[in-house]
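Visitor: Give me the fold of what follows.
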Amino acid sequence: MMKVKICGITNLADAETAVTAGADYLGFIFYLPSKRSVDINTAKAIVQTLRAAPNCPVLVGVFVNETGEHTAEILDEVGLDLAQLSGEEVPFLVGDEQSPIYGRCYKALRPTSLAEAKADAEWYSVTSNRLSVNSNQSPSLLIETYHPTLRGGTGETGNWEMSAQLAQSNPGLMLAGGLNAENVAEAVRLVRPFAVDVASGVEAYPGKKDPTLVRAFIHNAKNSG
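Guide: Next up is the predicted model:
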């Protein structure tokens, strides 16, 4: 069944809504310019409550151009499973055993072309044996819509044809970019990704989820056929 990440979690109510609806991943954004950023103490309190429940999903911290050392510190302090690298991070952070977050991260790509996507995938793709989290739960890459300045959450739909070609050679691909409850089933059918990721597409306003949209998105993604 399709896996789903609800990203941009800023409060416990939204987190619990997503978990109850069947989310496989929750994303916490540690990037201040984002409208969906969360501070470390708030994230830590949410995570502690989630960890006490029996059905805690994989918890992901989203980072932009942080050092490996700082990223590892936040992962440990907050209690997160994985880091999503959404900036211009170097391949060393993902693929080198000397990296502070080796085996605990995956790269988000914002390619402008299929050629660029394939080249980046060669540099950054994570093999299952490099991940400390169960490989059946861990993405190898995330692909999102290119934007010259924004780091995700643009609401702009990506190039699904390009994503589909990338998914064929990267079975752990997570798809993001302009997804919502209305189009996610079609996106899943066309791209056949490992998982789908949504932030703005299930919001009442930036930083606050709409429970009805969260439930509809997860249901439609997981029942897309």
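Visitor: contacts and neighbour counts: CA atoms only from here.
Guide: Will do.
Visitor: dump the residue contacts of the residue lying closest to Ala164 once chain neighbours are set aside.
Guide: In this structure, Ala164 finds its nearest non-sequential neighbour in Val191, 4.0 Å apart by CA to CA, 6 or more residues apart in numbering. By CA atoms under 8 Å, 6 or more residues apart in numbering, Val191 lies in contact with Trp160, Glu161, Ser163, Ala164, Gln165, Ala167.
Visitor: One more, so I can put them side by side:
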Amino acid sequence: MFVKVCGLTTEEQIDWAVELGYSAIGVMVTTKSKRYRTPEQARALADHARGRITTFAVALEASEVAEVADAFDVVQLYQWADLPNLAFCSSNPPAPEQTSEYFFYDASAGSGVFAEFPDWVRAQPGKVVLAGGLDPDNVADVIARHRPFGVDVSSSVETAPGVKSRDLMRRFKAATDADEVLE
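Guide: A predicted model of the protein is given here:
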């Protein structure tokens, strides 16, 4: 199962994600985020992660990632853009012409508030990743019911905005273990 932890702000948090077996990390490059990293900070984090874990630069629109897109493996946007390495985020199904490497269903728009996932998400083709309010206590049930390609977490593995907890990250990752979820 693909498991991404988003909103990382330090090299130590990247090290934890690698140690715990996460598939990818996300760095916020939109100034609207409490977890915002400047272009210089974002590049440094991408450099630290390179070759160890897949990196996502996360923003609302393409203009916000222009300075750093080349440093990351994937660009995750909430407004569709025609990019080869796009992860498109929306609470609505993408139009047929809106193709992307990943489709993130996130009705919370980064707020971390859980809402039940709609049935149409199960029928979406491609790499569908569920996000929004997932935590160590609800993620296994969500995976069992919806069978997504992956899941994404941020605020529920924090003690404060941008301050990740290694223990909460460990608990979330353990809850996504395929053997446990399929039982």
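Visitor: Can you pull the TM-score for these?
Guide: Overlay of the two chains. TM-score (TM-score structural alignment, normalised by the length of the second structure): 0.90; 180 aligned residues with a CA RMSD of 1.8 Å.
Visitor: still on that earlier bit, take the contacts of Val191 of the first structure and keep only those in helices.
Guide: Among those, the members falling in helices (DSSP state H) are Trp160, Glu161, Ser163, Ala164, Gln165, Ala167.
Visitor: Without its sequence neighbours, what residue ends up closest to the counterpart of the last one in the second structure?
Guide: Using TM-score structural alignment to pair residues, one finds that Ala167 of the first structure aligns to Arg122 in the second structure. Taking CA to CA, 6+ apart, and ignoring the residues beside it in sequence, Arg122 of the second structure has His146 as its nearest neighbour in space, at 5.8 Å.
Visitor: so Lys5 of the first structure, which of the three states?
Guide: strand (DSSP: H, G, I helix; E, B strand; the rest coil).
Visitor: Over to Asn65 of the first structure?
Guide: Three-state assignment for Asn65 of the first structure (three-state DSSP): coil.
Visitor: what sits against the aligned partner of it in the second structure?
Guide: Asn65 of the first structure maps onto Glu61 in the second structure, with residues paired by TM-score structural alignment. For Glu61 of the second structure, the contact set (CA under 8 Å, 6+ apart) comprises Leu77, Tyr78, Gln79, Trp80, Ala81.
Visitor: repeat for Ala17 of the second structure
Guide: Ala17 of the second structure neighbours (CA under 8 Å, 6+ apart): Val5, Ala24, Ile25, Met169.
Visitor: out of those, which one sits closest to Lys34 of the second structure?
Guide: Among the contacts of Ala17 of the second structure, Val5 lies closest to Lys34 of the second structure (CA to CA), at 15.3 Å.
Visitor: which one is Arg224 of the first structure nearest to, not counting chain neighbours?
Guide: No, residue 224 of the first structure isn't Arg; it's Ser. Computed as CA to CA, 6+ apart, the closest residue to Ser224 of the first structure that is not its neighbour in sequence is Ala185, at 4.7 Å.
Visitor: The one you found pairs with which position in the second structure?
Guide: Match for Ala185 of the first structure (TM-score structural alignment): Ala140.
Visitor: For that match, the count of nearby residues, please.
Guide: 21 (other CA atoms under 10 Å).
Visitor: helix, strand or coil for it?
Guide: Secondary structure state of Ala140 of the second structure, per three-state DSSP, is helix.
Visitor: That one and His146 of the second structure, how far apart?
Guide: 10 Å (CA to CA, to the nearest Å).
Visitor: Which stretches in the first structure count as helices?
Guide: Applying DSSP H to the first structure gives helices spanning 12-21, 40-51, 68-78, 91-95, 114-124, 160-169, 184-191, 211-222.
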